[in-house]
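Trainee: Here is my input; please provide its structure:
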Amino acid sequence: MRLSLLDRSRTRTGLPESAALPHSVARAEAAEAAGYHRFWAAEHHAVPGIASGAPAVLLAAIGARTRRIRLGSGGVMLPNHRPLIVAEQFLMLESLSPGRIDVGLGRSLGFTAPVRRALGREEVTAEDFARDVAAVRAHLEEEAEVTARPAADRPPPMHLLATGSGLDIAARLGLPVVLGGPVLRSAELPERLGAYRRAFRPHRGSVPHVMLSADVLVADTDAEARELALPEAWAMVRSRRDGAFPPLESVAAIRDQPRNAREAQRLEETLEGTWAGSERTVAARIGRLMETSGADELLASGATFDRAALADSDRRLAALLA
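Mentor: Below you'll find the predicted structure:
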């Protein structure tokens, strides 16, 4: 099973938002040294706690500082872009870092209604999304009405971030699929992945490929790992309370903040959804899910306030699955 890393360029209290971007570059360099297969950058627009609104720009910087690790988007949210522009950006990245670029495409719109209005797209149907995905591929493979430049000898592979109808689209187009969130805890996961594999229509020799994405944090003990997960979990709780996703805060600062019974329950539920624990605990959880899903790859996406602890967690996870 391959191991990859998804980074959201999380901002942190006490630091300028811009610091999150060199932090992402440094994390990618460390991921390459630790043996990770891919390093993907997320796309979020006008979110206070996330600095990465343009994955292609960040990936260009990371490509200049790495040599082997694959780089991609997790993902470019296609409703916000025209297919030609996406193809041009990733063909440029492929030219700068040959043979290392992935195009991860997602369907999510903006975080809030004002952001969606600013992006100019407030809704998108599954078929609209499928057409745009096919259009990106046509541009990458020089089969569209116009040719995206610079042309590549081997176009970067595409991956689909999918839930619900996204699995059907990925199977129909012969694309690898990335799944995360509550779907990983669903009893229907094996059945849905089986349907994807059975319905898969190969494209230029492609085969079904399943990547599971989860927040994973590793420490000496389960209790220490749970503390690492607290800043991200508390940010999720605050986003539901305040309507804005905040920067990561320290564990000490979070402990001093009052919370009502509903917020305490939501915090506990969010922590339960995180794969946080000792090496033994995390290995067991990964093993159980991989056995039931038959997944080919794990895309770890953990984050915490303490960057040194996060770097240690990344190293431990890589060593665990080496």
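
Trainee: switch to C-alpha atoms for all contacts and neighbour counts from now on
Mentor: Will do.

Trainee: Spatially nearest residue to the spatially most central residue of the chain, not counting backbone neighbours?
Mentor: The centroid of the chain falls nearest to Gly74 when counting by C-alpha atoms, centre = their mean (4.0 Å). The spatially closest residue to Gly74, leaving aside those adjacent along the chain, is Ala42, at 4.7 Å (C-alpha to C-alpha, 6 or more residues apart in numbering).

Trainee: From what I see, the one you found and Arg10 are in contact.
Mentor: No. Contact between Ala42 and Arg10 fails when scored by C-alpha atoms under 8 Å: they sit 10.1 Å apart.

Trainee: Could you also give me the structure for this second sequence? I'd like to compare it with the first:
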Amino acid sequence: MRLSVLDRSRVRAGSGHPEALRDTVAFARQAEQLGYHRFWVSEHHGVPGVAGSAPTVLAAAVAAATSRIRVGTGGVMLPNHQPLVVAEQFGVLESLFPGRIDMGLGRSVGFIEAVRKALGHDQEDAADFGRGLAELLGYFTGDRAVRGYPADGLRVPPFVLATGAGARVAAAHGVPLVIGSFRGEDAMIDAITAYRAGFRPSTWAEEPYVVISSTVAVADTAEDAWRLLVPEAWAMAHSRTRGDFPPLSAPDDVLAQPMTSRERGLFEQSLRGHVHGTPSEVAKALDHLVHRTAADEVLVTTSTYDRAAMLDSYRLLAGLYL
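Mentor: From the prediction side, this is the model:
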């Protein structure tokens, strides 16, 4: 199975955003040593606790610190940027690190209304994702009136991060699809089926290519694997009740703190739907997921407080497939 990594540069209690970014670069070197295929970074704006706000800049640092692993974005949120500028940025990356750069693109806008206003974009921009994608790809193929240097003529593989309508956009443009399993297995399979049915071969891909994105936590015991999920689950519950992501805290600290009934419900909900357990349990769950979806690749994300335990999880997972 082809396995890749998505890291969101999460801040941990007792440290800050600069440390989170440096941790991401160090983690990329470790992922390369373990044999992972890609290492992608994300884009979040105005979100305390998430340091990854400039993915192409961070991707450059990751690519400079590694030598073999493919490096990309999961993803650049296209509605936040002019397509020409995005093309130029990836053209620079591909020129500096030829044959190693991926262009993962999403259609989300800011986390809250104030952030969207600061970015100068809104939900209508997200709805126009297909137009922006076509324009962006045109700068690489030379089909635009303005030439996007140094992107013009380069081959940077595009990926669309999407569900529902976004999956149909990926199919119409003939590009690989990255889809999260967090919305539920049946909904994910429906979107993948629609993507494959509507796929139009293009200069970027002759046939559909599906990457499943999933949170995966592996440990020697099922209890330890579950505990890896606790810090991020609480951060998600906190964000939905208070509007920001707190730094990741130790599982014992999370479990010991009082929660309102709403917080408790959101916390428990955020713990569901992930792949976690012992190596044999995770292998069984991932094999089932890949069999049902016929996915070509799995993009793994694991955010937790203990970096050593996180790396152990990725090491155990690599030992199953790589």
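
Trainee: Drop the TM-score for these two in here.
Mentor: With the length set by TM-score structural alignment, normalised by the length of the first structure, the two chains reach a TM-score of 0.96; 321 aligned residues with a C-alpha RMSD of 1.4 Å.

Trainee: picking up where we left off before, ok, now how distant is the residue nearest to Gly74 of the first structure from Ala170 of the first structure?
Mentor: Note on Ala42 of the first structure: its distance to Ala170 of the first structure, by C-alpha to C-alpha, to the nearest Å, is 20 Å.

Trainee: Between the two, point out the one with more neighbours.
Mentor: Neighbour comparison, Ala42 of the first structure and Ala170: the larger count goes to Ala170, with 26 against 23 (by other C-alpha atoms under 10 Å).

Trainee: Which other helices and strands does the host helix or strand of the more buried one contact?
Mentor: When secondary structure is defined using DSSP states H and E, the element that contains Ala170 of the first structure is helix 165-173. Under the contact criterion of 3 or more C-alpha pairs under 8 Å, 6 or more residues apart in numbering; DSSP states H and E, the helices and strands touching helix 165-173 of the first structure comprise helix 126-140, helix 189-199.

Trainee: swap the cut-off to 7 Å and go again
Mentor: Contact partners of helix 165-173 of the first structure among helices and strands, from 3 or more C-alpha pairs under 7 Å, 6 or more residues apart in numbering; DSSP states H and E: helix 189-199.

Trainee: For the stretch 51-200 of the first structure, just list every one of the strands.
Mentor: Using DSSP state E, counting those that start in this stretch, the strands of the stretch 51-200 of the first structure run over residues 70-73, 76-77, 101-106, 158-161, 177-180.

Trainee: How far off centre is the longest helix anywhere in the second structure?
Mentor: Looking only at the second structure and at elements set by DSSP state H, the helix with the highest residue count is helix 222-242. Here helix 222-242 of the second structure shows a centroid-to-chain-centroid distance of 18 Å under the convention C-alpha atoms, centre = their mean, to the nearest Å.

Trainee: helix or strand right after that helix?
Mentor: Following the chain from helix 222-242 of the second structure toward its C-terminal end, the next helix or strand by DSSP H and E is helix 251-256.

Trainee: Mean deviation, the longest helix of the second structure versus the first structure?
Mentor: Taken against the first structure, helix 222-242 of the second structure registers an average deviation of 0.7 Å after superposition, with mean C-alpha distance after the TM-score superposition for the first structure.

Trainee: Give me the residues contacting that helix.
Mentor: If you take C-alpha atoms under 7 Å, 6 or more residues apart in numbering as the criterion, helix 222-242 of the second structure is touched by 217-219, 244-246, 248-251, 254, 263, 266-267, 270-271, 276-278, 303-305.

Trainee: Give the PyMOL command for selecting the buried subset of the residues you listed.
Mentor: The PyMOL command for the buried members of those (criterion: 16 or more other C-alpha atoms under 10 Å) is given here:
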select buried, resi 217+218+219+244+245+246+248+249+250+251+254+263+266+267+270+271+276+277+278+303+304+305
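
Trainee: Report how many residues lie close to the spatially closest residue to Gly148 of the second structure that is not a sequence neighbour.
Mentor: Nearest-residue entry for Gly148 of the second structure: Tyr139, 5.1 Å, with adjacent residues in sequence omitted and distances by C-alpha to C-alpha, 6+ apart. Residues near Tyr139 of the second structure, counting by other C-alpha under 10 Å, number 26.

Trainee: could I get the strands of the stretch 51-200 of the first structure as TSV with mean neighbour count and distance to Arg38 of the first structure?
Mentor: Conversion of the strands of the stretch 51-200 of the first structure to TSV gives the following (neighbours: other C-alpha atoms under 10 Å; distance: least, C-alpha to C-alpha, whole Å):
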stretch	mean neighbour count	distance to Arg38 of the first structure
strand 70-73	26	4
strand 76-77	24	16
strand 101-106	25	9
strand 158-161	24	13
strand 177-180	24	13
